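Dropping the sequence and predicted coords here.
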Amino acid sequence: MKILTCPMNGPRNINEFQCFGPVKNDPDPATTSDADWARHLFRVDNSRGVITEWWRHVPSNYFFLAERNATTNEVIRTFTPQDAEARP
């Protein structure tokens, strides 16, 4: 059984979570074409290495971030969005 640590609920079975994909920076809507918006919304980078993703603990509906190695599928750490804003 794979365990994921929720910042609010602690270690839980991975089946209690849903992944919402990598964190992306939104482009400027005033200068972005429709084609570029579609590419931003629907294309996945599929990159190797460490990525930061949005996750949700389904029973509590709590959203948080997780750093995960996309190559090994190892979760490095989980943290709240507020913790991400506090990092330099």
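Alright, I've got the coordinates.

okay, CA-based contacts and neighbour counts for the rest of this
Fine.

Residue 51 is in what secondary structure piece?
Using DSSP states H and E, residue 51 sits in strand 50-57.

ok, longest helix in this structure?
helix 34-42 (DSSP state H).

Run the chain-centre distance for it.
On the basis of CA atoms, centre = their mean, to the nearest Å, helix 34-42 sits 19 Å off its chain's mean C-alpha point.

contact partners of that helix?
Residues from elsewhere that reach helix 34-42 (CA atoms under 8 Å, 6 or more residues apart in numbering): 26, 27.

Okay, one more to line up with it:
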Amino acid sequence: MKLIPCPKVGTRPASEFVYGGLWRPMPDPDSTTDMAWSHYVFHRDGAPGVQREWWCHAPTGMWFVAERDTLKDEFLRTLTVAEAMKDLAHG
């Protein structure tokens, strides 16, 4: 059975989770250019490797960010949204 680490409830069966897509910080809609907004909406990096993704623990409704190696299909770490935003701010 595949297990996924949740930052709220710990490691749980994969059947309890819903994949939400690639995690990418949204540009400020009030100050971004049309070109930058278009790139955010339509361009995705589908290359295999380590990516950050949105995941939801369905029973609790908690959304979180997971770093996952898509080539190996391994979860490397999970972060709350606040932790992911803080990590982004610190580069």
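Structure's in. What do you need? For clarity, every value in this text was computed on a predicted model and none was experimentally measured.

that older thread, could I get the buried residue list for whichever helix or strand comes after the strand holding residue 51 of the first structure?
Of the helices and strands lying after strand 50-57 of the first structure in sequence (DSSP H and E), the nearest is strand 62-69. Residues of strand 62-69 of the first structure classed as buried: 63, 64, 65, 66, 67, 68, 69 (neighbour count, 16 or more other CA atoms under 10 Å).

got the buried residues for stretch 70-86 of the second structure?
In stretch 70-86 of the second structure, counting by 16+ other CA under 10 Å, buried: 75, 78, 79, 80, 84.

The fourth one and residue 46 of the second structure, how far apart?
In this structure, residue 80 of the second structure lies at 23 Å from residue 46 of the second structure, with CA to CA, to the nearest Å as the measure.

Please apply the same query to residue 84 of the second structure.
Applying CA to CA to residue 84 of the second structure and residue 46 of the second structure gives a distance of 20 Å.

cool, and residue 27 of the second structure?
Counting by CA to CA - residue 27 of the second structure and residue 46 of the second structure are separated by 20 Å.

Nearest residue to residue 79 of the second structure in space, please, no chain neighbours.
residue 65 (5.2 Å; CA to CA, 6 or more residues apart in numbering).

For that neighbour, give me its contacts.
By CA under 8 Å, 6+ apart, the neighbours of residue 65 of the second structure are 23, 52, 53, 54, 55, 78, 79, 80, 81, 84.

cutoff 10 Å now
6-7, 20-23, 51-56, 77-85 (CA atoms under 10 Å, 6 or more residues apart in numbering).

which ones are touching the residue nearest the centre of the first structure?
Nearest to the mean C-alpha position of the first structure, by CA atoms, centre = their mean, lies residue 53 at 1.4 Å. Neighbouring residues of residue 53 of the first structure by CA under 10 Å, 6+ apart: 19, 20, 21, 22, 23, 24, 64, 65, 66, 67, 68, 78.
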